[in-house]
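Student: Sequence first, then the predicted structure:
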Amino acid sequence: MGESITGLKRSHMCCHVNETMIGQEVTVMGWVQRRRDLGQLIFIALRDRTGLVQIAIDGNTAPKEIFEKAETVRSEYTLAVRGIVTARTEGNINPNMKTGKIEIIASELRILSESETTPFQIEDNITVKDDLRLKYRYLDLRRPCQLKNIVLRHQVVQALRSFLNNEGFLEIETPILGKSTPEGARDYLVPSRVHPGNFYGLPQSPQLYKQLLMVSGMDRYYQIAKCFRDEDLRADRQPEFTQVDMELSFIDVDDIMDINERLMQKVFKDIMNVDVQLPLQRMTYKEAMERFGSDKPDVRFGMELVNISDVVAGTDFVVFKSALEAGGSVRAINAKGCGSFPRKKIDSLVEFVKTYRAKGLAWIVVNEDGSLKSQIAKFFTPEKLQEIVDKMEGKPGDLILICADKDKVVFDSLGALRLELSKMLELTRPDDFRFLWITEFPMLEWDEEENRYVAVHHPFTAPMDEDLELLDTDPGAVRAKAYDIVLNGYELGGGSIRIHRRDIQQKMFELLGFTQEDAQERFGFLLDAFKYGVPPHGGLAFGLDRIIMLMSNAPSIRDVIAFPKVKDASCPMTDAPNVVDQKQLDELAICFNEEILKAAAAETEEA
């Protein structure tokens, strides 16, 4: 049974009590981190979101009922304590606590509520499964590291808002219940009771609404926007996530980059005291893929890809020969100092790249005496092997790793391999923040399954001016006025200049295989708005969760979201999603196909 709080008013948060208040009476409230019973002296470490303060109850001087009550206190009990701030004796000062030089001598203590034994300790560096932490997320959030992430998130959002407000942006909310426009990831659908058989789509982004705001003359818009995508999860993905979304009128690429560079500079300086040097590095998509095998390269370390197709051209080694004849390439990375890797470890790298559809991995070890060792040595003359090593600038102790296949497979495999090696070799530091822009993305890519072009970003991205004529002659070669901002191997945000001309927008829809009727059905409200004077406009959206994950060095975005989902898009704490009663289904005119349900359940269980 808990006591009433009536008559007590909290005067200070726990860590706001300090040495300047010695002799003053204060009232603090929070949770019991731990209790130490020294017989006639009881110490309680009381915790709120600011940290810990020590409460002392002396059996020789405290009222009997207070001391007896303190003897019953256990971890995670919720207390209210009134008392006098007192300096600790020299030997009892705790330099590891913010309040380590003082304690509160309790004159009144109330147990506001009791607690059962928690399923895990409320402290950092615990070893406990994620599913258990997330089932009791309200307890997990009491841990200092988790609380720190949530506070950081709040501070970042305030800094973002402050900057954008000062730059003349308007914060405008766009609808959550909108029209489903399936192009890309799957939408989450919401059935309508008022319109039986019809559905709303939850927004994957506010894209169409923010373009309409530009048509409306709002000029500069931003929103801390909730977005939803029904897709498979990874460590940095969630079915519902938060974007820092913006759109601007009468601008071009450089204008948007300038604003967002200064935005990141302010946030990292204000929150982390990290100086971001401007302007940020810029790199074209083509250069990023050629050098790093990724459109979101981690540039904190080298180990760049090198195209050795010219060196091995004409070889009879069937793996290299067939890759080149099929229009692919042979590329390699130099893992400096890794020539001492045991064969078992090298074989594990070969297996690693197979998960990226590579057929294998050739390797050359440069021994300390300069001699070469390779599993493909019998297919090449010593001179040709040395030529490969020279092209890779190999030195004694190096390990050359080679992949041959279609370019996409080679880029994916070696791009992932260099990241894997950087982790193994600890080549990066989490406090080294390296930003860059990736520009000139392909506008379209060919989808073999659908036998048509699909938009790399979305159908409203403008082509680069100099590539306009290629829309009719070579659509796959068209580059987009699109740009991503990348940090340490993660895409922080992406955007583009939008199409504002009806003829180009119509051409885009045609390339994507939409008839005029299809386009009008899906995007008619946008196309109708474009009849009435459209300003040149563009925008960008940051993934807020991902920014906080990198700033806090958290292993997953789940650690920076108050109540996240797990990998199957469920919530262990609330058991969502769950069944609803038949009455609700009847009101929505929904019934289930039992055979399809059983098949889907079986597929999920197998996965």
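Tutor: It's in. Given the structure is predicted, the values throughout are model-derived calculations rather than measurements. Numbering: from 1, shown residues only.

Student: C-alpha from now on. contacts and neighbour counts both.
Tutor: Fine.

Student: dump the residue contacts of Ser205.
Tutor: Shown in contact with Ser205 (Cα atoms under 8 Å, 6 or more residues apart in numbering): 225-228, 243.

Student: Neighbour count and secondary structure for the residues you listed - can I get that in CSV?
Tutor: CSV is the format used below for the contacts of Ser205 (neighbours: other Cα atoms under 10 Å; DSSP: H, G, I helix; E, B strand; the rest coil):
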residue, neighbour count, secondary structure
Ala225, 24, strand
Lys226, 18, strand
Cys227, 17, strand
Phe228, 21, strand
Gln243, 21, strand
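
Student: Comparison target below:
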Amino acid sequence: MNDILGDWKRTHYCGHLNAEHIGREVCLMGWVQRRRDHGGLIFIDLRDREGIVQLALDPDRDPEAHQKADRVRGEFVVAIKGEVSRRPDGTLNPKMKTGEVEIEVRELRILNSAKTPPFMIDEFSEVAENTRLKYRYLDLRRPALQRTLMLRHQVTRIVRDYFSGEGFLELETPFLTKSTPEGARDYLVPSRVNQGTFYALPQSPQLFKQILMVSGFDRYMQIVKCFRDEDLRADRQPEFTQIDCEMSFVDRDEVLSVMEAMIARVFREAIGVEVPLPMPRMTYAEAVGRFGVDNPDLRFAMELVDISEIVSNSGFKVFSDAVQGGGLVKAMNIKGGATLSRKDLDDLGEFVKIYGAKGLAWVKVNADGWQSPIIKFFSADEVAGIAQALSAEVGDLLVFVADTFRIVNDALGRLRGHLGHKLGLIDKGAYKFVWVTDFPLLEWDGETRRHVAVHHPFTAPMDEDVTLLDTDPGKARAKAYDLVLNGSEIGGGSIRIHDRAVQSKMFELMGIGDEEASIKFGFLLEALEFGAPPHGGIAFGLDRLTMILADTDSIRDVIAFPKTQKATCLMSEAPGEVDDKQLRELGIKLVTRPK
């Protein structure tokens, strides 16, 4: 490479040049975006990570450079020397950062040629995602993707600067650790030295960051890779990055205050948005009561209303039976929704069935009265009560779900989010944050016949609920908190259990006996006996946060080398087979070979 460049040194990035550089000699290097021959003059758009600048090659100025330019094609790698000049009148391009200038080229070197790429490297080409992922090295040249990844870099820089200023230490935790499957599946790594045993890639640094607090480091942070072998969605990846934090001698309010100030700084410095502080808070019970979910999107209204008391003795047995059977009936007013067609309503009914609901009842509020297949079952008082509870007006559509607490809230809450997008109710330029607090500590799993932790088993109960662990553990609330932004959970954490007895009680309630607890978590339990301070922390999803900042719908757009929804890398073709010699060294024999 040194022979090709010789004594040439790049002086500027292409996208940094403007009118202030007119008359200056520059040396640029990059990729050819496009080449245009105007019957003598040749124009080349040269691109690097910072942008595009126009090159002008005149055969009278440098015949040799002009001849080389005639051979250049898209994605050739070139270096040029020349002078920055103002574009001729009528050719300025105000849409480009460099639109006032062009480079009068005196020397050109072709550093490498290129095959014709399978898609155009520009902002506007519609390319199938599988093609983009297969040729990711070309996809990453696209300006939009480069801007997104540079934004990600800015976010990580801001985060590190903030935490350093707040006294946090960035400390690394192990990637090769012990499998403690509780929730998502672990990625396992076989040990060659200790055949028959396995490491696990961490789903979270949780145990180690708690150990760091026991060790007296007081404030820890890490931007860390984590791994979960689970089914994927648009906002999930098998490997993902967390902004991981832990603090000693703190209560919940202090953790939330420090963390929301960090988020506010990220938004201010990364995209120029001021986030009002303090951020609002809402209990889990309020969030589920008003919105059906614990990650409410507050950019639009349309809240859920419990009408169980109004319809508890209704002639419509679907409603009255649900209430009398211990369930509930909730409704939602879709303002102006009376214009939806019967097919639209059928589609909404199919949507709620995804979340366990048996169907969706509806009422159209028309000028001449209510229109609905179920209206004949309601008394005048019930109609009036429902209308008042839902602030029903002419033109509205009222929708209802009757079932168990979980199904009603899940179905209507998800439907609310779906309609927010479908009906254009969301203010796309808004950023609405809310801390959701006071989650249930435990929930009963009917399949395994035991309690499971709502967050994780190291979350502390609320002080006033500790006694409930012995009497009614399902009612105990957790010192847990999630930060929700525009309907997405971007961070979650808790104050941790720092008392050995309470931690052992949690394991007991989850059906984890002393022997199993010792095998899986023995080192933590022992550490808690050596003076563990009160501590708590949180982890933010860096990928998801960047996705929101970049205003993109796919998490794969903010990761340089993402996996597909089948957890494969189309570029490197991972995962792949290994040869028999490697398997023998690991003491592993495959039952079958993949086809």
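Tutor: In hand now; what should we look at? Please read all numbers here as calculations on a predicted model, not as lab measurements.

Student: Superposing both, give me the TM-score.
Tutor: Comparison of the two superposed chains (TM-score structural alignment, normalised by the length of the second structure) gives a TM-score of 0.98, and 595 aligned residues with a Cα RMSD of 1.4 Å.

Student: on that earlier part again, mind picking the one among the contacts of Ser205 of the first structure that's closest to Asp467 of the first structure?
Tutor: For the contacts of Ser205 of the first structure, the closest approach to Asp467 of the first structure (Cα to Cα) belongs to Gln243, at 30.4 Å.

Student: I'd assumed Ile547 was in contact with the closest one.
Tutor: No. Under the criterion of Cα atoms under 8 Å, Gln243 of the first structure makes no contact with Ile547, lying 10.1 Å away.

Student: now, which of the contacts of Ser205 of the first structure sits nearest Thr174 of the first structure?
Tutor: Nearest to Thr174 of the first structure among the contacts of Ser205 of the first structure: Ala225, at 8.2 Å, using Cα to Cα.

Student: how about the closest one, what does it touch?
Tutor: By Cα under 8 Å, 6+ apart, Ala225 of the first structure lies in contact with 173, 205-206, 242-245.

Student: what do you get if the cut-off is 6 Å, keeping everything else the same?
Tutor: Neighbouring residues of Ala225 of the first structure by Cα atoms under 6 Å, 6 or more residues apart in numbering: 242-243.

Student: List the contacts of Ala574 of the second structure.
Tutor: With contact set as Cα under 6 Å, 6+ apart, Ala574 of the second structure has these partners: Thr568.

Student: Map it across to the first structure for me.
Tutor: For Ala574 of the second structure, the aligned position in the first structure is Ala576, judged by TM-score structural alignment.

Student: Could you check how far the residue nearest to Ser113 of the second structure when sequence neighbours are not counted is from Asn18 of the second structure?
Tutor: Nearest residue to Ser113 of the second structure, sequence neighbours excluded (Cα to Cα, 6 or more residues apart in numbering): Phe76, at 4.6 Å. Relative to Asn18 of the second structure, Phe76 of the second structure is positioned 24 Å away (Cα to Cα, to the nearest Å).

Student: Show me the helices in the stretch 451-595 of the second structure, by range?
Tutor: 468-471, 500-509, 514-527, 542-549, 580-586 (DSSP state H, counting those that start in this stretch).

Student: With respect to burial, which of these scores highest?
Tutor: Compared across the helices of the stretch 451-595 of the second structure, helix 542-549 shows the largest average neighbour count, a mean of 22 (mean count of other Cα atoms under 10 Å).

Student: in the first structure, what residues pair with that helix?
Tutor: Alignment of helix 542-549 of the second structure against the first structure: residues 544-551, by TM-score structural alignment.

Student: Tell me which residues are up against that stretch.
Tutor: Contacts with stretch 544-551 of the first structure, where a contact means Cα under 6 Å, 6+ apart, come from 242-243, 557.

Student: With stretch 331-344 of the second structure instead?
Tutor: With contacts defined as Cα under 6 Å, 6+ apart, stretch 331-344 of the second structure is touched by 304-305, 364, 395-400.

Student: Could you do stretch 519-531 of the first structure as well?
Tutor: Stretch 519-531 of the first structure is touched from outside by Thr181, with contacts defined as Cα under 6 Å, 6+ apart.

Student: equivalent range in the second structure for that stretch?
Tutor: Counting by TM-score structural alignment, stretch 519-531 of the first structure corresponds to 517-529 in the second structure.

Student: go on, stretch 492-508 of the first structure?
Tutor: Mapping stretch 492-508 of the first structure onto the second structure (TM-score structural alignment) gives residues 490-506.

Student: cool, stretch 451-458 of the first structure as well?
Tutor: Going by TM-score structural alignment: stretch 451-458 of the first structure matches residues 449-456.

Student: List the buried residues of the matching stretch.
Tutor: 451-453, 455-456 (16 or more other Cα atoms under 10 Å).

Student: now stretch 227-242 of the first structure
Tutor: Buried residues in stretch 227-242 of the first structure (16+ other Cα under 10 Å): 227-230, 237-242.

Student: now stretch 315-323 of the second structure
Tutor: 319-323.

Student: Tabulate those in a markdown table, adding columns for distance to Asp60 of the second structure and secondary structure.
Tutor: Converted to a markdown table, these look like this (distance: Cα to Cα, whole Å; DSSP: H, G, I helix; E, B strand; the rest coil):
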| residue | distance to Asp60 of the second structure | secondary structure |
| --- | --- | --- |
| Phe319 | 86 | helix |
| Ser320 | 90 | helix |
| Asp321 | 90 | helix |
| Ala322 | 87 | helix |
| Val323 | 89 | helix |
